[in-house]
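S.K.: Sharing a sequence plus its predicted fold:
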Amino acid sequence: MTVESTTERVLRVLALLQSRPSWTGVELAEELRVTERSVRRDVERLRALGYPVRATPGVGGGYQLGAGTRLPPLLLHDDEAIATAVSLRLASGSTIAGAAEAALRALTKLDQVMPPRLREQVRAVYGATETVVGAGTEIDADVLIALARACRDATRVRFRYTTRHDVDDERTVEPVRMVAAGPNWYLMAWDVDRDDWRTYRLDRMREVTATTWRFRPRKHPDPAAYVQRSVTESPYRYIARVRLHAHAGQVRDLVPPQVGRVEDGPDGWCVLVVGGDDLDWLALHIARLGFEAVIVEPPELRQAAALLARRLSAMATVTD
């Protein structure tokens, strides 16, 4: 076996160890198509480079990548390396599709291998830096890292949560994925006590603690679609479905994903689903889009739109 092929395999071992919390020697050997003896030698090469690979013997044991005493060279996928550089620009207000999630994966890897001394220096920089950002809510980096690890490792999380109605209680969840929607971050998770899927805003969480309870991942809906549906529909008294004479892409350019959901339709029409507590506001919001519109539901919105039309018509009437 050549030195080059050995180097490539060692890098593959590192990538596998970073992809999940634990691997057995048998699993690594099967994945790499080598013997367990070769795996042990590759692990020793990683340790010599400074990677803190832990080995646990016995049934249920295996190899784990732990926190080290010094920061070794990092293996990042291309999208993570790009996202890390791009995230430095995000503080100045730039927005790049998909960068947030990739940057969070990289941040989780960095935090996993970063020794306490460097981690404290990073936090000192955070504490001494002010960033000018757009509308939105700042999220504690420790909360992001804790939830990212819990999603990756399939461990339950416990936290205090304040609802939009100012109800405060403790939640225990099985996290699946974090989703950035507009200015806010959300967690999609299975609520253990309520026995159902739920969406939680990260800025309303406190005392976030990852437990040692591992869970078997459940079959779940698409996280991005579920969060968008929860954000645009669940909190509101009225849910409007409106057919618009426009292509879906045109409407999506005008309606942020945290405000409304746009469904594709035939013959140059699409469907906008948007929630609100005020019918007049909904009618005005839809009219301001500037497209031919047909209100599908609710009937109360049709009545509000008709009343608004009469008022606008009266305002436009010229009197002597």
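M.R.: Arrived safely.

S.K.: CA only for contacts and neighbour counts going forward, please
M.R.: Will do.

S.K.: mind listing the helices in the stretch 101-250 of the chain by residue range?
M.R.: With DSSP state H, counting those that start in this stretch as the criterion, the stretch 101-250 of the chain has helices at 116-127, 141-153, 223-232, 248-254.

S.K.: for the first one, the distance to its chain's centre please.
M.R.: Translated: helix 116-127. In this view, helix 116-127 has its centroid 24 Å away from the chain centroid, taken as C-alpha atoms, centre = their mean, to the nearest Å.

S.K.: same question, the last one
M.R.: If you compare the mean C-alpha spot of helix 248-254 with that of the full chain, they lie 23 Å apart, counting by C-alpha atoms, centre = their mean.

S.K.: again, but for stretch 24-43
M.R.: Relative to the chain's own centre, stretch 24-43 is displaced by 33 Å; criterion: C-alpha atoms, centre = their mean.

S.K.: Excluding its own residues, what touches that stretch? List them.
M.R.: Stretch 24-43 has contacts (C-alpha atoms under 8 Å, 6 or more residues apart in numbering) with Arg9, Val10, Arg12, Val13, Val53, Gly60, Gly61, Gly62, Tyr63.

S.K.: end to end, how far does that stretch reach?
M.R.: Length of stretch 24-43, first residue to last, C-alpha to C-alpha, to the nearest Å: 12 Å.

S.K.: And for stretch 284-296?
M.R.: By C-alpha to C-alpha, the extent of stretch 284-296 from end to end equals 16 Å.

S.K.: what about versus this one:
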Amino acid sequence: MSDVTERTLHLLSLLQSRAVWSGEELAVQLGVTARSVRRDVERLRRMGYPVHAAHGSGGGYRLGAGRALPPLLLGADEAAAVAVGLRLAAASSIDGLGEQALRALTALEQVLPPAARAEVTAVTTALEVLPSARAGIPGPTLVILAGAVRDGVEARLDYERADGHRSTRRVEPYRVLTIEGRWYLFAWDLERADWRTFRLDRMHEARASTFRFAPRPTPDIEAHVRAAVARGGRAGRVIVRFSVPAAQLRPRIPPTAGTVEADGEDACLLHLAEADLRWVAMHLAHLGLPVEVIEPAALTQAIAELGEWFDRARGVGAGTG
């Protein structure tokens, strides 16, 4: 392979790895002059790759969308990772994605070299993903929001709350993530001037704008979203303390039920948002750990009533035995 061809392929891999590159940055990465970068860009364009150039502040080179998808540069490990992702996508809750993912997986396997094909086949054969029973989300919604996060632009949502109220929300999107098979958007709500978590399956429409926003300091995004999922629109606040490390309790608490916060090295606090204190008492009993009620005081009474029920049930069992 000639040096020019190798450099051109390296340029292509760089353009695929990031949204925008300045000419100076590409020259440094390739070890050539800016003039050579311009010649290599023209060479890619002749090969069918739509490389766009913009001048001025914030400008540079970027790989655009063409009429047909040009070849992508994937190593064996990357191809295996893509194959795994396609296999998972085929069983996802994203509407209309399953058939497209399987077609893409078939096309990928046809062009792989033998060693990479064997690795992909071994990985995908070992996978078995059960379809999600969650409500599906439109595939374009996920793509639009992920693109808005990547580009740092505002988005507008036609959103329906749990109580059925619909409204238009203008947000600065920061992360799209999935928890227990359900997709969420973590964003700054511009009208409410606060962080919000939105479920994608409650979005009737999502539109990305061209208005860029300056990134804000974010809280722990995963913890914030898990706390919002745990609240789930329920009224009531419950805090209990366990004399075990947070790492020991956290795997036993689903993110939809509550969040665990360390309280020193050997204790932790469990935060719940649930109006039915009898439900809380029952699940605390299921954990089988000594517990201290922080709030509300009514939870202590609910635990006592549950204990009385167990005593009566045990007494009935002994009498009939």
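M.R.: Sure thing, it's come through. Model, not experiment: these values are computed from the prediction.

S.K.: Overlay the chains and give the TM-score.
M.R.: Scored against TM-score structural alignment, normalised by the length of structure 1, the superposed chains reach a TM-score of 0.77; 286 aligned residues with a C-alpha RMSD of 3.1 Å.

S.K.: still on that earlier bit, looking at the contacts of stretch 24-43 of structure 1, which are in helices?
M.R.: Applying DSSP state H to the contacts of stretch 24-43 of structure 1, the entries found in helices are Arg9, Val10, Arg12, Val13.

S.K.: what's stretch 185-204 of structure 1 aligned against in structure 2?
M.R.: Per TM-score structural alignment, the counterpart of stretch 185-204 of structure 1 in structure 2 is residues 183-202.

S.K.: Just the buried positions in the matching stretch, please.
M.R.: Within stretch 183-202 of structure 2, the residues scored as buried using 16 or more other C-alpha atoms under 10 Å are 183-189, 195-202.

S.K.: quick check, nearest of the ones in helices among the contacts of stretch 24-43 of structure 1 to Glu44 of structure 1?
M.R.: Using C-alpha to C-alpha, Val10 is the member of those that lies nearest Glu44 of structure 1, at 9.7 Å.

S.K.: Could you find the closest non-adjacent residue to that closest one?
M.R.: Asp42 (5.5 Å; C-alpha to C-alpha, 6 or more residues apart in numbering).

S.K.: Work out for me the element the alignment partner in structure 2 of that neighbour sits within.
M.R.: Using TM-score structural alignment, the partner of Asp42 of structure 1 in structure 2 is Asp40. Remark: Asp40 of structure 2 resides in helix 34-46, with elements defined by DSSP states H and E.

S.K.: Following superposition onto structure 1, what is the mean distance for that helix?
M.R.: Following superposition, helix 34-46 of structure 2 is found to deviate from structure 1 by 2.2 Å on average (mean C-alpha distance after the TM-score superposition for structure 1).

S.K.: And that helix, what's buried?
M.R.: Neighbour counts over helix 34-46 of structure 2 (16+ other C-alpha under 10 Å) mark Ala34, Ser36, Val37, Asp40, Val41, Glu42, Leu44 as buried.

S.K.: Next: stretch 232-252 of structure 2.
M.R.: Val238, Ile239, Val240, Arg241, Phe242, Ser243, Val244, Pro245, Ala246, Leu249, Arg250.

S.K.: re earlier: can I get the buried residues of helix 34-46 of structure 2 in JSON lines with distance to Ile294 of structure 2?
M.R.: Converted to JSON lines, these look like this (distance: C-alpha to C-alpha, whole Å):
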{"residue": "Ala34", "distance to Ile294 of structure 2": "65"}
{"residue": "Ser36", "distance to Ile294 of structure 2": "68"}
{"residue": "Val37", "distance to Ile294 of structure 2": "64"}
{"residue": "Asp40", "distance to Ile294 of structure 2": "66"}
{"residue": "Val41", "distance to Ile294 of structure 2": "64"}
{"residue": "Glu42", "distance to Ile294 of structure 2": "68"}
{"residue": "Leu44", "distance to Ile294 of structure 2": "65"}
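
S.K.: quick one, what contacts the counterpart of Ala148 of structure 2 in structure 1?
M.R.: Mapped onto structure 1 by TM-score structural alignment, Ala148 of structure 2 lines up with Ala150. Applying C-alpha under 8 Å, 6+ apart, we find Ala150 of structure 1 in contact with Arg156, Val157, Pro175, Ala210.

S.K.: And for Ser243 of structure 2?
M.R.: Contacts here follow C-alpha under 8 Å, 6+ apart; on that basis Ser243 of structure 2 touches Asp266, Ala267, Cys268, Pro290, Val291.

S.K.: one step back: can you say which of the helices of the stretch 101-250 of structure 1 is nearest to Ala181 of structure 1?
M.R.: helix 223-232 (7.5 Å).

S.K.: Show me which positions of the closest one end up buried.
M.R.: So for helix 223-232 of structure 1, counting by 16+ other C-alpha under 10 Å, buried means Pro223, Ala224, Tyr226, Val227, Gln228, Arg229, Ser230, Val231, Thr232.

S.K.: can you check stretch 66-82 of structure 1 too?
M.R.: Neighbour counts over stretch 66-82 of structure 1 (16+ other C-alpha under 10 Å) mark Gly66, Ala67, Gly68, Leu71, Pro72, Leu76, Glu80 as buried.

S.K.: Check stretch 19-26 of structure 2 too.
M.R.: Within stretch 19-26 of structure 2, the residues scored as buried using 16+ other C-alpha under 10 Å are Val20, Trp21, Ser22, Gly23, Leu26.

S.K.: JSON lines for those residues, including secondary structure and distance to Ala122 of structure 2?
M.R.: Shown next, in JSON lines, are those (DSSP: H, G, I helix; E, B strand; the rest coil; distance: C-alpha to C-alpha, whole Å):
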{"residue": "Val20", "secondary structure": "coil", "distance to Ala122 of structure 2": "36"}
{"residue": "Trp21", "secondary structure": "strand", "distance to Ala122 of structure 2": "37"}
{"residue": "Ser22", "secondary structure": "coil", "distance to Ala122 of structure 2": "40"}
{"residue": "Gly23", "secondary structure": "helix", "distance to Ala122 of structure 2": "41"}
{"residue": "Leu26", "secondary structure": "helix", "distance to Ala122 of structure 2": "37"}
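
S.K.: Sort out which one of those residues lies nearest Ile94 of structure 2 for me.
M.R.: Proximity of these to Ile94 of structure 2 was ranked by C-alpha to C-alpha; the top entry is Val20 with 29.0 Å.

S.K.: Excluding covalently adjacent residues, which one is nearest to the aligned partner of that closest one in structure 1?
M.R.: Residue mapping for Val20 of structure 2 onto structure 1 gives Ser22, with TM-score structural alignment as the criterion. Closest residue to Ser22 of structure 1 apart from its sequence neighbours, by C-alpha to C-alpha, 6+ apart: Gln64 at 5.0 Å.
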